[in-house]
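Chemist: just the structure for this:
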Amino acid sequence: MSQAIRIHQTGGPSVMQLDSVRPEEPGAGQVRIRHEAIGVNYIDTYHRSGLYPVPLPSGIGLEAAGHVDAIGDGVTQFAIGDRVAYGNGPIGAYAEFNTVAAGRLARIPDAVSLEQAAAIMLKGMTARYLLKETYPVKAGDTVLYHAAAGGVGLLMCQWARDLGVTLIGTASTSEKCALALSMGAAHMINSSQENIAMRVREITDGQGVPVVYDGVGRDTFEISLDCLQPRGLLASFGNASGAVTGVDLGILTQKGSVYVTRPSLAHYVASDRALAANTADVFDAVARGAVSIQINQRYALKDAVQAHIDLEGRKTTGASILAP
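Modeler: From the prediction side, this is the model:
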């Protein structure tokens, strides 16, 4: 038997419990991984709360790294003991073991540690699709990113700098602003003290930005629209403050015929080929030093409840990981 965090009902962090489970045997085309490090991501709180429904009872977590423990029929690309990671499910990463389709795994390069891989897979793939696919940035662009001191945010700061892009970030404290600046943000706006849209206009000489990357959701939706250039794009990719609802499409005309998209990583890595291209780019960025993952919180698997309390309480910066 092994241990896994499971939810039998949706709700606050306390609905997560540590259960004893039997590790699943891999079927054809599958690999079982013994986890060494597990990533904690905001989407996990959506599954736990019921915002993103999952069949109950359920495991939780989409991202982990470890060693290949068992191999199903037909798997030839991995061997027992290989270092591998995944960042797009299957759900159930908060556990000592998980069984994953071989095509959804990435081999971890020697230059990347297991902890780094567990902390960067989902966040790194998210940063990559936002910067290179949702709105493909080019050198000289100026962009806005909300919550720049978070796990994805610190990667965006670094990767934008590597691509020659000026990133304006927001954060709720002066300490978080300083952290994001140290990681590559060109400008930071303290959202608890400054008018975000006004500061963006000042920084861009009144022009606004061509794209806003917004993982906050309800609290920043209209602010983000106010920061855009005419025909700019709002990429609303998360709901940290709650879901955006009840939108009158006429507001998009009023704000300058702007666009809004609600992207999801799953649609950008739906095929094994797309996933492999994304993860290869992420690991390349880490290996050549263009980005580094800041693991600022570590918890034991049994302390997953506290990890979620801290994450939702905005007490974390960078990445958080669980150790099984």
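Chemist: contacts, neighbours, all on C-alpha from now
Modeler: Will do.
Chemist: tell me the contacts of Leu114?
Modeler: Glu36, Ala37, Ala65, Gly66, Arg83, Ala85, Ile108 (CA atoms under 8 Å, 6 or more residues apart in numbering).
Chemist: what of Ala149?
Modeler: Ala171, Lys176, Cys177, Leu179, Ala180, Thr317, Gly318.
Chemist: structure for this one too, so we can compare:
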Amino acid sequence: MSLPETIHAIAFNKNGGVEVLEKLTFPFPQQKPTDIVVKVAYGGVNMIDTYFRKGLYPSPSFPQISGFEASGVIVKLPTDPAVLESKWFQLRGYKIGGRVAVNGLGSHAEYLSVPWKNVYPIPDELSLEAGAGILSHGLTALTLSTEAYNVKKGDTILIHTVAGGLGLLFTALAKHRGATVIGTTSTPEKAEIAKSYGADHVILYTKEDTVKRVLEITGGEGVDAVFDGVGKDTFLANFELLKRKGTLVAVGNASGAPDPISPLKLSPKNIKLVRPTVGNYIVTPEEAHPYFVELTNALKTGLFKIRIEKIFPFTVEGVREAQTELATPGNKISGKILIKIADV
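Modeler: Model prediction:
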């Protein structure tokens, strides 16, 4: 395959609003011996994209290419013999032309060169569109529901933004494990979508008092765990609706980072507070492999159903609109939004 000398990518040279996003030209990515080179078809759009753009999460350097997940096809395999001979590498069954999903910063580009451990083959049953929408949310749901708080039969779980792409997977997984799921969302339409994924109770936070409703549903006891991707706007209320020895899993910061709290805030109920990142659960191939297998099985069995809400063009205007729509409180997004980068 003939490869270009330059590529296009959506990037930013400084932190700020969506106006800092530009479509820039870069040299073709230099492949390290342990990297796989991928021609990108679709990029997933996630809240973490906005965190890096705003500077909540620091960028390694500027210009910084946006995006944290993508799908496409392999155009180059690693050249390091130790990698090629590794059982963990061989278990994934990579091949030139193979369809893959990629997880890592800088994915909204025409080509990527990324460490092989961040590249996952896409099952034959899955489209490239779905492949670009599953990796970040799928691995987050699996790792956090196992290691941040191990969701189990008999638990009662609260999921904020239950009808978003991540919330729907959290819901499906928790129901599969035998938990009761309470969710929050903004509209009746989104509530129905969440119920179709298994949510038992959906609270319309735009019309109802979330703390009051959770305590009503649980008979005043509260929930075993909260998975909160909202952040600042919901953070403190979670302490009121968690039961004694409950766990607060701070997943994200859609409304902004929560204000600092004293550790003494945890002591009245012996609450556990966790702020994990999926990347720190799957640093090594050995750690990632069981989750990759579980994710593949969840896709093949239909446990994880990928709902693609919108696909935006690979333009500055398209990516700006996608990030704006995703980050708008009470948005109409129920599922995943993508950027179509190229045909492959």
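Chemist: rewinding a little: including distance to Met188 of structure 1, secondary structure and neighbour count, could the contacts of Ala149 of structure 1 go into a markdown table?
Modeler: Below are the contacts of Ala149 of structure 1 laid out as a markdown table (distance: CA to CA, whole Å; DSSP: H, G, I helix; E, B strand; the rest coil; neighbours: other CA atoms under 10 Å):
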| residue | distance to Met188 of structure 1 | secondary structure | neighbour count |
| --- | --- | --- | --- |
| Ala171 | 7 | strand | 23 |
| Lys176 | 9 | helix | 21 |
| Cys177 | 6 | helix | 22 |
| Leu179 | 10 | helix | 19 |
| Ala180 | 7 | helix | 30 |
| Thr317 | 15 | coil | 23 |
| Gly318 | 16 | strand | 21 |
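Chemist: closest to Leu249 of structure 1 among the residues you listed?
Modeler: Leu249 of structure 1 lies nearest to Ala171 out of those, by CA to CA, at 28.0 Å.
Chemist: correct me, but the closest one touches Leu181?
Modeler: No - Ala171 of structure 1 is beyond contact range of Leu181, at 10.7 Å (criterion: CA atoms under 8 Å).
Chemist: joint contacts of the two?
Modeler: With CA under 8 Å, 6+ apart as the test, Ala171 of structure 1 and Leu181 both reach Met188.
Chemist: hmm, back to that, looking at the contacts of Ala149 of structure 1, spot the one nearest Val282 of structure 1.
Modeler: Comparing the contacts of Ala149 of structure 1 against Val282 of structure 1 with CA to CA places Gly318 closest, at 16.3 Å.
Chemist: so what corresponds to the closest one in structure 2?
Modeler: Here Gly318 of structure 1 is matched to Gly335 in structure 2, going by TM-score structural alignment.
Chemist: from Gly167 of structure 2, how far off is that match?
Modeler: Gly335 of structure 2 is 8 Å from Gly167 of structure 2, where distance means CA to CA, to the nearest Å.
Chemist: ok, now Pro188 of structure 2?
Modeler: Taking CA to CA, one finds Pro188 of structure 2 at 16 Å from Gly167 of structure 2.
Chemist: the two: which has the busier surroundings?
Modeler: Neighbours per residue (other CA atoms under 10 Å) separate Pro188 of structure 2 from Gly167, with Gly167 holding more: 27 against 12.
Chemist: so what corresponds to Asp284 of structure 1 in structure 2?
Modeler: If you follow Asp284 of structure 1 across to structure 2 using TM-score structural alignment, you land on Asn297.
Chemist: tell me, how many residues neighbour the counterpart of Tyr94 of structure 1 in structure 2?
Modeler: With TM-score structural alignment as the criterion, Tyr94 of structure 1 lines up with His108 in structure 2. His108 of structure 2 is flanked by 29 other residues according to other CA under 10 Å.
Chemist: His108 of structure 2 contacts Ala70, correct?
Modeler: Yes - at 7.3 Å, His108 of structure 2 and Ala70 qualify as touching, with contact defined as CA under 8 Å.
Chemist: which residues are in contact with both of the two?
Modeler: Gly43.
Chemist: what would the contacts of Ala149 of structure 1 look like in CSV with distance to Val212 of structure 1?
Modeler: Formatted as CSV, the contacts of Ala149 of structure 1 follow (distance: CA to CA, whole Å):
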residue, distance to Val212 of structure 1
Ala171, 14
Lys176, 19
Cys177, 18
Leu179, 20
Ala180, 17
Thr317, 21
Gly318, 20
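Chemist: quick check, nearest of those to Ala117 of structure 1?
Modeler: Gly318 (13.9 Å).
Chemist: Gly151 is in contact with the closest one, correct?
Modeler: Yes - counting by CA under 8 Å, Gly318 of structure 1 does reach Gly151; the two are 4.0 Å apart.
Chemist: could you pull out the strands for the stretch 151-300 of structure 1?
Modeler: For the stretch 151-300 of structure 1, strands defined by DSSP state E, counting those that start in this stretch occupy the ranges 166-171, 187-190, 209-214, 228-236, 259-261, 295-300.
Chemist: nearest to Val21 of structure 1, of these?
Modeler: Nearest to Val21 of structure 1 among these is strand 295-300 (17.6 Å), distances taken as CA to CA.
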